[in-house]
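Trainee: one predicted model, sequence on top.
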Amino acid sequence: MRVFQIEGEWGIDNLRLAERPAPEAGPGQVLIRMKAASLNARDLIVPERGYGRATGELPLIPVSDGVGEVVAIGEGVTRAAVGDRVCPSYFQNWVAGEPSPAAFSSGLGGPRDGVMAELVCLSEQGVCRVPEHLTDAEAATLPCAGLTAWSAISTYGRLAPGDRVLVQGTGGVALFALAFAKLRGAHVTVISSSDEKLARVRAMGADETINYTTTEDWAKASRPITADRGGFDHIVELGGEKTLPLSLKAIRPGGTISLIGVLSGLKLEASLGLVVTRQVRLQGVTVGHREGFEAMLAAISQHGLRPVVGESFAFEELRDALEHLRRGGGFGKTVIRF
């Protein structure tokens, strides 16, 4: 079968199309013929061994997110049947409850082989059926970006109707966060550097928008939006180094900042006194567990939600797709067609 793998040495230049023997489903396993995959920011980090030893070993098949059809099942399998359309869970060993080292070491696309293969064999505990109304491209976007946003908004955020939420940017996680927050009846503000993208998120339901290039102090600019409560109830923090100091100014006393991304840098120069004196909850979010994934899928099915899909590329064009992702500027998830 055809696969893409990083081989020989780490580096994007060593990501190559290759052949591997087709796997077979053993006891408790399902064999999936992949139909589509989608890219996340981590897929640019993994080829460079950006997570150190936690990235995995070579050769490594990259990319965590995808959807496929079950074509064979092993003895004792009850969670899936031949013909089912399923997504692999991002963390294969995290079914529910609190995270653990074993759970965090079971991520697909690094350290475990990912989905850029024509056939993928996984434990039945690591797959979930997807809503029927979604296309393959839409379903492929869910395991990482979708579940990360769901974990922030629903699992840990516990939003209530009328809560004020701020979402940073218009990337994959941000667009999911907007959709899930509106689903829970929240008032959502989105910040972005693009007026064109802000217009698109307003059409998707954003209540307020701020362009952070023309209004650099968006924390100050947002005060009229949250004047009745002294700040946002919840902020989906995707920037990191440059945005977290402003998030600490914009969050209300007792509010929650879901720290998901570090797109602007890893170092922190902020007043930690704001965390203590305002009793701010700073919650790190790393995707989530299968139980949360299934809850998210049920909500998507119930409400007929559709992920935003951007550019799509053929299987053989993975390198081109990664370069497109690196350039940025797109809107919606980048998808690979099998």
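Mentor: The structure has been received and is ready for your questions.
Trainee: rest of the way, CA atoms for contacts and neighbours
Mentor: OK.
Trainee: residues in contact with residue 197?
Mentor: 170, 331 (C-alpha atoms under 8 Å, 6 or more residues apart in numbering).
Trainee: that one: what secondary structure?
Mentor: For residue 197, the assignment made with DSSP: H, G, I helix; E, B strand; the rest coil gives helix.
Trainee: separation between it and residue 310?
Mentor: Applying C-alpha to C-alpha, to the nearest Å, the value for residue 197 to residue 310 is 13 Å.
Trainee: for the two, list the residues in contact with both.
Mentor: When contacts are counted by C-alpha under 8 Å, 6+ apart, residue 197 and residue 310 have residue 331 as shared neighbours.
Trainee: check it against this one:
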Amino acid sequence: MSTQHSALILPAAGAAFEVGKRDTPTAGPGQVLIRNKAVALNPVDLFIQATGYIVSIFGFPAVAGMDGAGEIAVLGEGVTGWNVGDKVIYQAAYMADTDSFQELTLAFASRIARIPSNLSYEKAVTVPLGLATAAVGGYKPRLSDLRPDGHDVGGAGLTPPWEAGGRGKYAGQVAVILGGASSVGQFAIQLAKLSGFSTIISTASKRNEAYVKSAGATHVIDYHDIPYAELSAAVKKITGDAPIKYVYDAVSTADTQKAGWDLVSSGGVLVVVLPPSPDVGKPGQEDEAGRRLVWVASVLGDPYNAEFGDGLYAVLTDLLEKGEIKPNNVEVIGHGLEVIPAGLGKLAKGVSGVKLVATL
């Protein structure tokens, strides 16, 4: 194997991406080296490019890309149960050697999942980041601890549906998922369905209503017809006096956070994916009404989430094979690292109901 490989390199925060060469890392104990065949684009990649978000901690030049799918090229010491050539997916971890916008990427063998035979690289690569964000926010234990960056260490405290006692546990209860056509929203709905929530209300445009219902939503509210400022009344028409203990805001603008916070009943949780608005609670503590806000941090490879990630990835292939977790809709933007910058430009203009993917 060559000592270098091609990568989409970010020379500095705010700079343009450049296709170049970087040293190929060596798979250490418990790791595998993956030859990428498809990568997915996410809003966080734009944030990384603009600000150096997290990657700057490890220095420049950096690499972005949080979703990868490919085949195992090298097994590290002590790795068992895997073979060179196995087709897998993984979530990146912000360090250049672990990120996906390159030919070869390192991953821990405990947090890769075999791609079922019925899924292409392009479909499978839509799963890792979106699913992790939905799962960590909803299903890690509820904790008061915060990370140094202000994110919650824990989540909403629901019992994961892949663990004993979790499947169908919340029958008869209500879940609200804001932004159901987004990648994270899709997985939040699917997990809520596996958890047994009987009423799953989501927001989406009419164009994406069928997509959101196919994930498991029982009701879809068009935010064009009913603005978020009026969402609470619309939801109450569906739920009546039933308490709402779980709201996942996959959009997390100031308007959606305020709407989600107004819906949460005492003892319930609002999960947000972006920094909390001043109009909602503070991470790690209940407000005077007993409501909790969770600002999710979704990287499964960091020390806070690694154990949780191991448990999820141990069952992920089975969930995908059974169709209990379904990938996002896909738009392939082209082949090669060089198509990614234009794809990110398209993403910046707004994409809904589809995940942008480049093949390698």
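Mentor: Looks like it came in fine. If you're wondering where the values come from, they're calculated on a predicted model, not measured in any experiment.
Trainee: could I get the TM-score for this pair?
Mentor: The TM-score (TM-score structural alignment, normalised by the length of the first structure) is 0.82; 313 aligned residues with a C-alpha RMSD of 2.6 Å.
Trainee: residues near the equivalent of residue 116 of the first structure over in the second structure, how many?
Mentor: Aligned against the second structure by TM-score structural alignment, residue 116 of the first structure finds its counterpart in residue 101. Residue 101 of the second structure has 32 neighbours, counted by other C-alpha atoms under 10 Å.
Trainee: also residue 113 of the second structure?
Mentor: Residues contacting residue 113 of the second structure under the criterion other C-alpha under 10 Å number 24.
Trainee: what sits against the match of residue 116 of the first structure?
Mentor: Residue 101 of the second structure is in contact with 7, 8, 39, 63, 64, 65, 337, counting by C-alpha under 8 Å, 6+ apart.
Trainee: what's the closest of these to residue 323 of the second structure?
Mentor: Set against residue 323 of the second structure, the nearest of the contacts of residue 101 of the second structure by C-alpha to C-alpha is residue 39 (21.4 Å).
Trainee: so what's the alignment partner in the first structure of the closest one closest to, chain neighbours aside?
Mentor: Residue 39 of the second structure is assigned residue 37 in the first structure as its aligned equivalent, the criterion being TM-score structural alignment. Counting by C-alpha to C-alpha, 6 or more residues apart in numbering, the nearest residue to residue 37 of the first structure once its immediate chain neighbours are dropped is residue 66, at 3.8 Å.
Trainee: correct me, but that neighbour touches residue 135?
Mentor: No: under the criterion of C-alpha atoms under 8 Å, residue 66 of the first structure is not in contact with residue 135, lying 11.8 Å apart.
Trainee: neighbour-wise, which of the two wins?
Mentor: Neighbour tally, residue 66 of the first structure and residue 135, criterion other C-alpha under 10 Å: the higher count belongs to residue 66, 31 against 14.
Trainee: before we move on, what SS does that one have?
Mentor: At residue 66 of the first structure, secondary structure determined by three-state DSSP is strand.
Trainee: what's the answer for residue 190 of the first structure, then?
Mentor: The assignment at residue 190 of the first structure comes out as strand when based on three-state DSSP.
Trainee: my guess is it contacts residue 209, does it?
Mentor: Yes: look at residue 190 of the first structure against residue 209 with C-alpha under 8 Å: they come within range, at 4.8 Å.
Trainee: of those two, who's got more company?
Mentor: In this view residue 190 of the first structure and residue 209 are compared by other C-alpha under 10 Å, and residue 190 has more residues nearby, 26 against 21.
Trainee: about what we covered before: how close does the match of residue 116 of the first structure sit to residue 286 of the second structure?
Mentor: According to C-alpha to C-alpha, residue 101 of the second structure stands 39 Å off from residue 286 of the second structure.
Trainee: with residue 75 of the second structure instead?
Mentor: For residue 75 of the second structure, the distance to residue 286 of the second structure under the criterion C-alpha to C-alpha works out to 46 Å.
Trainee: higher neighbour count, the two?
Mentor: Applying other C-alpha under 10 Å to residue 75 of the second structure and residue 286 shows that residue 75 carries more neighbours, namely 21 against 17.
Trainee: and that one, what does it touch?
Mentor: For residue 75 of the second structure, the contacting residues are 27, 31, 32, 33, 82, 83, 84, taking C-alpha under 8 Å, 6+ apart as the criterion.
Trainee: how near is it to residue 38 of the second structure?
Mentor: When C-alpha to C-alpha is the yardstick, residue 75 of the second structure and residue 38 of the second structure sit 20 Å from each other.
Trainee: and what of residue 343 of the second structure?
Mentor: From residue 343 of the second structure over to residue 38 of the second structure the distance is 14 Å, taken as C-alpha to C-alpha.
Trainee: who has more neighbours, those two?
Mentor: In this comparison of residue 343 of the second structure against residue 38, neighbours counted by other C-alpha under 10 Å, the higher total goes to residue 38 at 29 against 19.
Trainee: is it fair to say that one lies in a helix?
Mentor: No: counting by three-state DSSP, residue 38 of the second structure is not found in a helix; it is strand.
Trainee: setting aside sequence neighbours, what's the nearest residue to it?
Mentor: By the measure of C-alpha to C-alpha, 6+ apart, the closest residue to residue 38 of the second structure outside its immediate chain neighbours is residue 359, 4.2 Å from it.
Trainee: what's the match for the one you found in the first structure?
Mentor: Residue-level alignment of residue 359 of the second structure against the first structure, with TM-score structural alignment as criterion, gives residue 337.
Trainee: what's the local residue count around that match?
Mentor: Each residue near residue 337 of the first structure was counted by other C-alpha under 10 Å, and the total is 19.
Trainee: correct me if wrong: it contacts residue 313.
Mentor: Yes: Residue 337 of the first structure lies in contact with residue 313 (C-alpha under 8 Å); the separation is 6.0 Å.
Trainee: and the strand or helix carrying residue 308 of the second structure, what does it pack against?
Mentor: In this structure, residue 308 of the second structure sits in helix 306-321 according to DSSP states H and E. Packing contacts for helix 306-321 of the second structure, counted by 3 or more C-alpha pairs under 8 Å, 6 or more residues apart in numbering; DSSP states H and E, involve strand 112-114.
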